[in-house]
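Trainee: quick one, fold the following:
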Amino acid sequence: MVSLGGLARKLFGSANERRVRSYQPKVAAIAALEDQMKALSDEALSGKTQEFRKLLAEGKTLDDILVPAFAVAREASRRALGMRPFDVQLIGAMILNDNAIAEMKTGEGKTLVATLAVYLNALAGRGVHVVTVNDYLAKRDATTMSKLYSFLGLTTGVIVHGLTDEERRTAYLCDIIYATNNELGFDYLRDNMKYERNQMVQRDHAFAIVDEVDSILVDEARTPLIISGPLDDRSDLYNTIDAFIPMLSEEDYEIDEKQRSANFSEVGTEKLENLLRQAGLLKGESLYDVENVSIVHHINNALKAHKLFQRDKDYIVRNGEIVIIDEFTGRMMPGRRYSEGQHQALEAKEKVQIQPENQTLASITFQNYFRMYDKLAGMTGTAATEAEEFANIYGLDVIEVPTNLPIQRIDEDDEVYRTFEEKFTAIIAEIKAAHERKQPVLVGTTSIEKSELLANLLKKSGFDKFQVLNARYHEQEAYIVSQAGVPGAVTIATNMAGRGTDIQLGGNIDMRLERELEGMEPGPELDAKEQAIREEVKKLKAEALAAGGLYVIATERHESRRIDNQLRGRSGRQGDPGRSKFYLSLQDDLMRIFGSDRMDSMLQKLGLKDGEAIVHPWINKALERAQKKVEARNFDIRKNLLKYDDVLNDQRKVIFEQRIELMDATDVSSTIADMRHEVIETMVRVHIPERAYAEQWDVAGLKEKVATTLNLDLPIEQWATEEGIAEDDIVTRITEAADKAAAEKAERFGPEITAYVERSIVLQTIDNLWREHIVNLDHLRSVVGFRGYAQRDPLQEYKAEAFELFQALLANLRDAVTMQMSRVEIVREAPPAPTLPVMEAHHVDASTGEDDFDEGAANYVAPEDRNPQDPATWGRVGRNEPCPCGSGKKYKHCHGTFENA
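Mentor: Model (predicted):
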């Protein structure tokens, strides 16, 4: 019996098919213009760009000019790149232009698809960002596709690691910018830490196309981008605590691999308390006394480092550093560090140099960064399994684009063995058989450790004709992947997401030409060599096709179906034949964690012998259900994290917008005056409550507060004795005195210096308070979950308290700016006597990395000889000395902030 839904699909097609069909009229209209475009000269074709820009300036929309613009880009691509986009590629580009995700199988030419949507949107003149997963792909795609863009009169920039601010600014001014997600996010954070508008490098967030969109917007979105600064060195503490963990036995802790958590048992806690007491690290009686919060945090990190984090799976040790490995792509992530002391715990475990812990200066999640774009699109081979997440978080539909040619790959049922040994024995036998028949083989593993284990087992069995591709050999990855389709080639790879290079049967011609013709002079010899390579690749492709195409062998299932599909999708490119098979064992992580005990006992009862495998479609469906459960749980975790981050993001937007307004303003004196007036009103209300009798007024407290905040010595005690005086009169008198002092100071400084000092003080104060606020919210996040035990919603509690903290930040901002403005002075130093050379002795403060002047330095005045009210008597003050004005702050945070020598 056919359901109504099934009947509707048969009659009208699925929603995806209907959406794809809706683009067909435009595809036909583009095809109708093809002959007309071919007839144009290069100059006339290129000139179309200016025609389109003129139409947009006259009020036309991008959709109005889509058909002729795509026709121009298609013809320009044929001339500049030697590639003419297929009809399905036009559909993919229209999907991108419609603010959606185009799911296109591997080898369908996603890089070329993007150029059509990029060209159309770049005509608006606001810049288009094409986001890639690594620097190599950003450079490669920018270099290749810039031929097309420059032919059409557009400029191309590329943002990679190591560029100067000037180089970045120039790149961002281009029409099209290729960059990695990390570089874009970090540039945004750095821009919002600048003090001058012209120092910022990014200009707009108009349109972004994200390549490997599932990898960037789902997998990497779990880790926020953080810019941090070092705290004090505590390597001794990490090493001491690390030495305790090997002393513990299994009864001392509990490990939960599903939740990736590790906790100490009661027995383990007692044992640790004794060890910490002996080391002099325990304060009070119990480990869980409030004074030991920091110690508890460190010992939990040390336990996780030893029991949850695996070397060569989660991280590798390279050149004396711990380098994180991305679990989804198998790539190294140099420069990325685990936060909150976890990285230091791993460094202590591996006995490498411990880097200082960092304090967060600025942070943002990829979800919130990419949601800033007016228009966002993405492309990948595997997005359908995460369609709900893309729709909920980014408002992006996932549309599957049909392949140019029908898929001929055969996907076989999984083979399940009882043990690792049996599984790997079967895999080795299958690899050897495929190699014998000259079929290229790609073997997928989930970690470096597993890829090297398989490589060692192959060597022991007498087979050594293979290549290993994992994070250790990151530099050669593109070439290894490009030649994995040669007949008889065996390539062992750790995860295949975002490699960016297709596996072409017979080998990749372009890669071979680039490598083998390097350094040769143009001439008959080079032409002959090129022709020979082309003939050889053609012959090798025929051999690989005859052997059945690329054979993908997977050594286990990943938690995410997408990663399995990415691996499987490497085979069957552009209608080529191919084959894929997954080999599993009950000892695999996924099977072990998700209840394989019952299956093992059941298979033994059924009489499954050693070396035998169970193969059945039901097994595949059961595994898929387990993977769906994991995906749903991971989505819930990401969704929950985002709800909390959205609270911080709303506040971040307010702060960053405020900073930009301040940088753009030529004069912020009215803002500072408003702050000063609010501060005065608040301090008077605190010390002179409304409707209080004169004898209840805290006159002494108010006088002291006025002196510390406004740097004014006012006769408040005399005012308070005047008959009929009210608190409003006190507010008015203090305000008048403060405004007068500010006006006199502004006159002494001059308008230019006053404007600079005022803007700089406000920006620096905002930044310092914002950093403290981020830390406070982190601490709040770590404990607010416990409110659930009191039947209160942790998220609502977090929102309420985060709002209160933000209000406190704004109040503190007013106080701090008013205090600094009342005390700031410009010190003009007399030039040294010409007969005596100035000798400045200074050292670097190890904790801050800043210079501090020695007491023996020239122009130094002893503290007792300085007049706090007269900066001219202070002489040369060390940056880390207490400020002579008596504020209690270091000189660099008080009067020293704005010296103008």
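Trainee: all contacts plus neighbour counts: C-alpha atoms, from now on.
Mentor: Noted.
Trainee: show me what contacts residue 701?
Mentor: The contact partners of residue 701, taken as Cα atoms under 8 Å, 6 or more residues apart in numbering, are residue 687.
Trainee: name the SS class of the residue in the chain sticking out farthest from the centre, please.
Mentor: The C-alpha centroid of the chain is most remote from residue 723, which lies 64.5 Å away (Cα atoms, centre = their mean). Of the three states, residue 723 takes coil according to DSSP: H, G, I helix; E, B strand; the rest coil.
Trainee: next: residue 178.
Mentor: Going by three-state DSSP: residue 178 is strand.
Trainee: tell me where the stretch 501-650 of the chain has helices.
Mentor: 509-516, 524-546, 561-568, 589-593, 597-605, 617-664 (DSSP state H, counting those that start in this stretch).
Trainee: so which of those helices is nearest residue 491?
Mentor: For the helices of the stretch 501-650 of the chain, the distance to residue 491 is smallest for helix 561-568, at 12.4 Å, taking Cα to Cα.
Trainee: dump the residue contacts of the residue nearest the centre of the chain.
Mentor: The chain has residue 225 as the residue nearest its centroid, 4.2 Å off, counting by Cα atoms, centre = their mean. Contacts for residue 225 were tallied using Cα under 8 Å, 6+ apart; they are 182, 185, 186, 363, 364, 365, 366.
Trainee: how close does it get to residue 324?
Mentor: In this view, residue 225 and residue 324 are 14 Å apart by Cα to Cα, to the nearest Å.
Trainee: ok, which stretches of the stretch 151-300 of the chain are helices?
Mentor: Counting by DSSP H, counting those that start in this stretch, the helices of the stretch 151-300 of the chain are 165-172, 181-191, 213-214, 235-244, 266-278, 293-307.
Trainee: another for comparison:
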Amino acid sequence: MLGFGALARKVFGTPNDRKIKAIRPLVEKINALEPEFEKLSDEGLKEKTDEFRKRLEAGESLDDLLPEAFANCREAAKRALGLRAFDVQLMGGIFLHQGNISEMKTGEGKTLVATFPAYLNALEGKGVHVVTVNEYLAKRDSEWMGKVFAALGMTTGVIWSNMPDAEKLAAYAADVTYGTNNEFGFDYLRDNMKAELSQLYQKHHHYAIVDEVDSILIDEARTPLIISGPADDRTDLYKTIDQIIPLLEESHYEIDEKTRNVTFTDEGNEFLEQQLVARGLLPEGQPLYDPESTTIVHHLNQGLRAHKLFQKDKDYIVRNGEVILIDEFTGRMMPGRRLSEGLHQAIEAKEGVAIQPENVTLASITLQNYFRLYDKLAGMTGTAMTEAEEFMEIYGLGVVEVPTNRPVARIDEDDKVYRTAAEKYRAMIEDIKKAHEKGQPILVGTTSIEKSEMLSQMLTAEGIKHNVLNARHHEQEAEIVAEAGRFGAVTIATNMAGRGTDIQLGGNIELKVLRALAENPEADPAELRAAEEAKHAEEKQKVIEAGGLFVMGSERHESRRIDNQLRGRSGRQGDPGRTAFYLSLEDDLMRIFGSERLDKVLKTLGMKEGEAIIHPWVNKSLERAQAKVEARNFDIRKNLLKFDDVMNDQRKVIFKQRREIMGSEDLSDVVRDMREEVIDDLLDEYMPPRTYADQWNTEGLYAQVIEKLGVDVPVMEWAAEEGVDDEQIRERLIKATDEMMARKAADFGPETMRTIEKQVLLQVIDTKWREHLLKLEHLRSVIGFRGYAQRDPLNEYKSEAFQLFQGMLDSLRVDVTRQLAHVRPLTQEEQQQMLAQMEAQRAEMQRQMEQAAAASEAKALERAGDADPASSGAAPGFVEDDPSTWGNPGRNEKCPCGSGKKFKHCHGRLV
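Mentor: Reported below is the predicted structural model:
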């Protein structure tokens, strides 16, 4: 018998069904226009774009234009790429235009879907940003989809890190700009450190489409983007603390794996005090938790976290003497990303590599607050439904599940739970062997590099040929994924989120054609393609008969979404497939979230070794555990965001002020108002209202007037005059400072003076904001303790952050007034000294560059000395810092750099 909820869904449909039903008439309208747009010439498609822009200016809305714009875009894609969008792709595009998240399964063609709303919204002329998870995808998609936009008469740009400034400005000026979430966020921060409006990259935040939206807006949103500068070098402190941590015993600290937190016990604190005093880091008699010891306590905590919570080859790898973080969701390396507050340095000390100096924050923003700047936001992914509540609450984004073009034919098996990890891995190897014998391609998903390499060793021992895809083999990623669907292929992958390359049954046809062309450059491309396509069709049929792609999960992730992403790799576009998760009571999720009861149940059932428990109830209880973890992680992110919102309100005020200053030609009135406020504050302090003249501190006022206002006026004599009040003194000070500034303007010239005012204002704002960020960081790190006094830490933070902001604005006025009061033209002699200093600096830089070049040359000669005499220099196109130019040499082949060494001993070194 059906429950009320199920009965209502059967009669009325789910809310998702109703959304799909509501836009079907729009899709039919687009389809009805197809014959009309097919008749247009290539030039006619571009003319339609101009026509749409004119209609927008005449008052029509984007919604009015949608059916025709989508029909035009579909025709352009058909001509430029040979791809005709399915109805479900048009649906996905409509939901994106409406500012939703379109949940579309893997292989449904999300890259093409984005072109429809991007084209429609770019007609407004404010630019559209398409956000991807990595630079490879940004470049690939911009080149690929750029053909569609070019056919429509629109321009496409792509941004990447370390891109020349002029090229980046041009990329942002395009109608549609592709780039990564980090680069868009960093460019926003960079814009707010610039001095001229013409240098700004992002003129508008009009409309953004975020690909792999769950990965970017949820997984990556936990850590803010930070632009930083170097701070004091504390290498010795990190090294000393790193020597102390291994001496700790288990009774000295407590680890909470659920919250990933570590704390010292009372016994541990006593032990640390003795060790620190012995090493001269703590004065004798000074307790560890004295306010003077705050810095040392902070670094001890970070050292303990580095040793006990961060594991090599899971959270980070060491490559070429550098600690590189690994993204826990995608398994990718994150070069250039560093943990803050000395934690990265603590890990470097632990691994014995060179310790990079700590940094101070110059500018910072969370991804949540960056993407909330956009007037309209949309996203695409294969897995968003489990996080629908967070998307709505944080970003105001609805999630719509778009139906697949063909029904899903994949078989999702119930989870198999074993008592020990060893039993689980043995069962996996047996199932791999069975599937491999019939040629079924297999994708094994793991949660860490360590586990992927352990499975790899087990497969090697069984003589099964396979590929491993993890952060170590990142360079061959696209090729390994493209080959994973071939007959008999076995691939082990660490986290498959956002790989951007489909696993096609029988392998990737484009890759096969390119490979065949490389082997037979003289052959006719058309004939070669036809031959490869025939072979591919034959192989694909064999794979289908073997059961399609078999996806095996080696354990459940904390988030159901990550599991669904792995599952979604199988069964694309109606292909057959099979998925299964293999678990054990020793897995992190089962161990941390209460498997003791389950272990007792399994023992009571008398399970034999190697036996698995398989039941839908197990799946349900696991999903409940995952949902609890997801809810807890959501609360953590929500709480972090509440604190960041306090800073974000202040950030918006400062950044808006900067833009207004950059856009102003004449700031003399702003500067004058600041000066008058400084005079008012000085008079309030030294000649308080409702006080008698004999209570005034005129000496103090005189000193401050010289220091802050830069004028030497007889304040004490004025105050001694009969009947003079503070208002008269105020007027005289204003008159004196106005005259002084007028003389400066005459000396410098009015235009130069306006430029100086602008530069001083921007420079002081940036310095003060930087100092303010540091104060807020320190406040944020201690405000939690207010909870012990039954006070809400968030309210306390808001109140104190506001007071700090108020104080920052007051000191900003004083600094601007002081700097402008003391500015003066350089004498001839000073100008010559300055030129001589600049020339000396230039010569020193030149010397350092020549030294670096000589060292590089010596290194090359040294390599050549080690080389095989038969070695004939670097391979054509080889670029030292770009692994994509190295080709794909085997581990024991010669290195393409021309050193003559084996690849594994040269550029192929893993560590």
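Trainee: quantitatively, what TM-score do the chains reach?
Mentor: Between these two chains, after superposing, the TM-score reads 0.92 (TM-score structural alignment, normalised by the length of structure 1); 844 aligned residues with a Cα RMSD of 1.9 Å.
Trainee: rewinding a little: now the contacts of residue 225 of structure 1 as JSON lines including distance to residue 148 of structure 1 and neighbour count?
Mentor: Compiled in JSON lines, the contacts of residue 225 of structure 1 are given as follows (distance: Cα to Cα, whole Å; neighbours: other Cα atoms under 10 Å):
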{"residue": "182", "distance to residue 148 of structure 1": "26", "neighbour count": "21"}
{"residue": "185", "distance to residue 148 of structure 1": "27", "neighbour count": "21"}
{"residue": "186", "distance to residue 148 of structure 1": "29", "neighbour count": "17"}
{"residue": "363", "distance to residue 148 of structure 1": "36", "neighbour count": "21"}
{"residue": "364", "distance to residue 148 of structure 1": "34", "neighbour count": "20"}
{"residue": "365", "distance to residue 148 of structure 1": "33", "neighbour count": "21"}
{"residue": "366", "distance to residue 148 of structure 1": "30", "neighbour count": "21"}
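Trainee: now for these: which two are most distant?
Mentor: 182 and 363, at 11.9 Å, using Cα to Cα across those.
Trainee: and the residue lying closest to residue 248 of structure 2 once chain neighbours are set aside, how many neighbours?
Mentor: Sequence neighbours aside, residue 268 is the residue nearest to residue 248 of structure 2 in space, at 7.4 Å (criterion: Cα to Cα, 6 or more residues apart in numbering). Using other Cα atoms under 10 Å, residue 268 of structure 2 is surrounded by 17 other residues.
Trainee: hmm, residue 268 of structure 2 is touching residue 252, no?
Mentor: Yes: counting by Cα atoms under 8 Å, residue 268 of structure 2 sits close enough to residue 252 to count as a contact (3.8 Å).
Trainee: now do the shared contacts for these two.
Mentor: Joint contacts of residue 268 of structure 2 and residue 252 (Cα under 8 Å, 6+ apart) do not exist.
Trainee: residue contacts, residue 703 of structure 1?
Mentor: 713, 714, 715, 716, 717 are the contacts of residue 703 of structure 1 under Cα under 8 Å, 6+ apart.
Trainee: by neighbours, which of the residues you listed wins?
Mentor: residue 716 (17 neighbours).
Trainee: quick check, residue 323 of structure 1 in a strand?
Mentor: Yes: applying three-state DSSP, one finds residue 323 of structure 1 inside a strand.
Trainee: any idea how far stretch 827-843 of structure 1 is from the chain center?
Mentor: Centroid separation between stretch 827-843 of structure 1 and its chain, computed with Cα atoms, centre = their mean, to the nearest Å, is 47 Å.
Trainee: report the buried residues of it.
Mentor: Buried residues in stretch 827-843 of structure 1, counted by 16 or more other Cα atoms under 10 Å: residue 827.
Trainee: before we move on, what about stretch 515-533 of structure 1?
Mentor: So for stretch 515-533 of structure 1, counting by 16+ other Cα under 10 Å, buried means 530, 533.
Trainee: what does stretch 18-25 of structure 2 give?
Mentor: residue 20.
Trainee: and that stretch, how far from structure 1 on average?
Mentor: For stretch 18-25 of structure 2, the mean deviation from structure 1 after alignment is 0.6 Å (mean Cα distance after the TM-score superposition for structure 1).
Trainee: most tightly surrounded among the helices of the stretch 151-300 of structure 1?
Mentor: Each of those was scored by mean neighbour count; the highest is helix 213-214, a mean of 27, by mean count of other Cα atoms under 10 Å.
Trainee: quick one: that one to structure 2 mean distance?
Mentor: Looks like 0.2 Å for helix 213-214 of structure 1 (mean Cα distance after the TM-score superposition for structure 1).
Trainee: next: stretch 764-777 of structure 1.
Mentor: Looks like 0.5 Å for stretch 764-777 of structure 1 (mean Cα distance after the TM-score superposition for structure 1).
Trainee: do the same with stretch 4-11 of structure 1
Mentor: Per aligned residue, stretch 4-11 of structure 1 averages 2.2 Å (mean Cα distance after the TM-score superposition for structure 1).
Trainee: that stretch maps to which residues in structure 2?
Mentor: Here stretch 4-11 of structure 1 aligns to structure 2 at residues 4-11, judged by TM-score structural alignment.
Trainee: which other helices and strands contact the lengthiest strand in structure 1?
Mentor: If you go by DSSP state E, structure 1 has its longest strand at strand 577-585. Secondary-structure packing of strand 577-585 of structure 1 (3 or more Cα pairs under 8 Å, 6 or more residues apart in numbering; DSSP states H and E): strand 408-411, strand 415-417, helix 420-436, strand 550-554.
Trainee: kindly recompute the last result at 10 Å.
Mentor: When contacts are defined as 3 or more Cα pairs under 10 Å, 6 or more residues apart in numbering; DSSP states H and E, strand 577-585 of structure 1 sits against strand 408-411, strand 415-417, helix 420-436, strand 441-445, helix 524-546, strand 550-554, helix 561-568, helix 589-593.
Trainee: who's in contact with residue 674 of structure 2?
Mentor: 668, 680, 810, 812, 813, 814, 815, 816, 817 (Cα atoms under 10 Å, 6 or more residues apart in numbering).
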